[in-house]
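> Next input, structure requested:
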Amino acid sequence: MFTQTLDDTLVKTLVADAVMAPSMHNAQPWHFSYARGSRTFTLSADLERAMPHADPTTRALHLGCGAALLNLRVAASHAGHRTSTTLLPDPHAPACLAAVRLDDPHEHMDESLPGLHPALRNRHTSRSPFTERQIPENIRATLAETAAREGAQLSFLTTPHRETVLDLIMHAEGYNRMDDGRDAEQRRWTHDTAAEPAVDDGIPDYAFGPRKRTGSAPLRDFAGRGTVPDRAYADFEERPQLAALSTVGDTPADWLRAGQALERVLLLATLQGLASSFATQPVEWPDLRWILRDPQSGTGYVHMILRLGYGPMGPRTPRRSVDQVLTIKP
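Sure thing, here's the model as predicted:
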């Protein structure tokens, strides 16, 4: 494999790939620093972009940063560089989430990572209708194996548990809309592109997707209590294909592993021609999150409900510039 020279230009390219990751409300709650001498990236949480109402424990923030961490590993591997990752390297600095050293002579290259690179800039959340076409069992199994590589479990929901989860999502969406703090927080991260200047974070109205006329597909309506002029209605799938992503533990390190597993699944799903969106509403309410657990095994902590299927990939949402999220040190 050709190895690109690890100069500042490549460092910036790697971070530009990393920030293509999804995050709650596209808040992009991360900051990277790179030390030239040790060839080490440090990923830190940008707590000014935390959401105290919807995410008081910062679990979702960790998921988004974990997804960006996976992207960094993919980009570095694609450039021919091995990575050695340490989660939460400083117990006295909880906002310091990970350290990634490049070209550790004792580290082996993960041969499965470079092949995910083409999906980094093609993966977009889709809030449009999917078809009723079923995802083949072999692809489902491959996605589950991909999550397991990062220490997480991906389980496709079957009835009647799927119906229970759909009900929980519907109730949680209603709870969110009735909660003044959460509603205001969501409005902070959504944008009317016709009335506001261009922004580099949050969810623009063109990414809200159509309003649901029929169907059972779970979708967060980013319009909230408001309305979007001329927003279309659409018929969504009646039998949405949902998968739960979980880990055995529920610590910040587990959240980071779940975020890496999530992004790894999303990238592979994109390469397989699958579109995706998230249903995080019940995960944001502790009493509802408990019921999301697998009724057969009864173990694990659910971090995300994924909606997967065949349909449009969704529009690209804005990203902050590399200069805003990267510091390079000697």
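> When you work out contacts or count neighbours from here on, use the C-alpha atoms and nothing else.
Will do.
> Could you count how many residues lie near the closest residue to Thr40 other than its chain neighbours?
Closest residue in space to Thr40, ignoring its immediate chain neighbours: Arg101 at 4.2 Å, by Cα to Cα, 6 or more residues apart in numbering. Using other Cα atoms under 10 Å, Arg101 has 21 other residues around it.
> so Arg307 is in which element?
strand 301-309 (DSSP states H and E).
> and that strand, what does it pack onto?
Here strand 301-309 touches strand 241-247, strand 275-278, helix 286-291, going by 3 or more Cα pairs under 8 Å, 6 or more residues apart in numbering; DSSP states H and E.
> what does the second one contact?
Strand 275-278 is contacted by residues 124-127, 130, 219, 266, 269, 304-314 when judged by Cα atoms under 8 Å, 6 or more residues apart in numbering.
> Another for comparison:
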Amino acid sequence: MIPTEQRATAIVPSLVEEAVAAPSMHNAQPWKFTHRSGSRRLSLYGDPDRTLPVGDPDQRALHIGCGAALLNLRVAAAHRGWTAVTELLPDPHDPWHLADVLLEESPGATDLRLADLRPAVRRRRTSRLPFSDERIPPEIWDELSAAALLEGVRLIVPGTWHADAVMDLVHDAELLESASDAMRAEIITWTRTGRAGEGPATEGVPSYAFGPRQHGTTAPARDFDVPHSSPARAAAVFEERPQTALLGTAADLPVDWLRAGQGMERVLLQATLDGIATSLISQPLEWPELRDLARDPRSRTGFVQMVFRFGYGPAGPATPRRPVSEVLEIT
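Predicted coordinates:
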């Protein structure tokens, strides 16, 4: 019989392949994995070469993206009959060492709720397309909120005044962004429109995923076409009242950001299974002066980590991912 450690090594590449289907800010894919052959341990690191110094100076979004990849890895392991026992921030002397995962074979004790999410890992998309005005039923909101709670975070569905306030913050962030040469330059660095000198096609946001231009300013979808280098983009009318939700944590430390990333991805996967199209709204959270205002002061949620846009509509196209050989080191 093949030892457990060798079986673990055999499945590691496939686990990482599904892990990296996670979303990340500007699709920077800021993760690295290491595995020692013949062991059951897989380590997740943040990649200091893939940071966003302007939009994410404290690496909060980097931790959230890596947390989302960690959730996908746990889902992939559960689907294969393994349990991914996770330790966050295992090395206090290395802040880039974000998690250790010990793979335990557990065919009879697999977390079926995690395993059931696996079909959504590949189907999940970020949609910058218009959604319909059909309202999401309360039972779906309850299911999404329960998914967040399973990861120790909270999903808040804002009331009318709070939703309007968040939309105002999105528009405020757009004005700040348009006035910041550094922010616009960073976004351009991570878009792919066929310009000379762009980065690899396996990362960043490709022009086919920009979505249409908006008639009006009702939707909080970010426009990545900063230099308007895609003149052929069509325009479209977006939903009049976007359906949003906020993901929050009680504290605001790196460990909370990793938990938020796992909760974010669990919510996105559950929404995908429920037939809900999704996108992420990070714009107002990239400006400290706006982020604090995103929170409902009456809420028990201390810090907003992500804002979601949900609705019924097209899922959006798949965006590229780097191959496993670039993100996984096996020694």
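> Mind reading off the mean deviation between the strand holding Arg307 of the first structure and the second structure?
Comparison of strand 301-309 of the first structure with the second structure after fitting gives an average deviation of 0.4 Å (mean Cα distance after the TM-score superposition for the first structure).
> what span of the second structure lines up against that strand?
Matched against the second structure by TM-score structural alignment, strand 301-309 of the first structure falls on residues 303-311.
> List the contacts of that stretch.
Under the contact criterion Cα under 8 Å, 6+ apart, stretch 303-311 of the second structure has outside partners 131-136, 220, 242-252, 257, 260, 264, 276-282, 285, 291-292, 294-295.
> List the residues that contact the aligned residue in the second structure for Asp235 of the first structure.
Counting by TM-score structural alignment, Asp235 of the first structure lines up with Val237 in the second structure. Contact analysis of Val237 of the second structure by Cα under 8 Å, 6+ apart lists Pro130, Gln214, His215, Gly216.
> Grab the nearest non-local neighbour of the last one.
To tie it back to what came earlier, the one meant is Gly216 of the second structure. Gly216 of the second structure sits nearest to Val237 (Cα to Cα, 6+ apart), 7.4 Å away.
> The one you found and Asp181 of the second structure, how far apart?
In this view, Val237 of the second structure and Asp181 of the second structure are 28 Å apart by Cα to Cα, to the nearest Å.
> ok, which stretches of the second structure are helices?
In the second structure, the helices defined using DSSP state H lie at 4-19, 60-79, 112-115, 118-123, 138-149, 160-178, 181-189, 254-273, 288-291, 324-327.
> Give me the packing partners of the third one, helices and strands only.
Using 3+ Cα pairs under 8 Å, 6+ apart as the contact definition, the elements that helix 112-115 of the second structure packs against are helix 60-79.
> The helix it packs on vs the first structure, mean deviation?
Helix 60-79 of the second structure sits 0.3 Å off on average (mean Cα distance after the TM-score superposition for the first structure).
> so how far is that helix from its chain's centroid?
Its chain's average C-alpha position is 9 Å from that of helix 60-79 of the second structure, according to Cα atoms, centre = their mean, to the nearest Å.
> and if you look at stretch 24-42 of the second structure?
15 Å.
> can you check stretch 312-324 of the second structure too?
The answer for stretch 312-324 of the second structure is 12 Å, by Cα atoms, centre = their mean.
> Now do the same for Leu62 of the second structure: its match in the first structure.
So, by TM-score structural alignment, Leu62 of the second structure is matched to Leu61.
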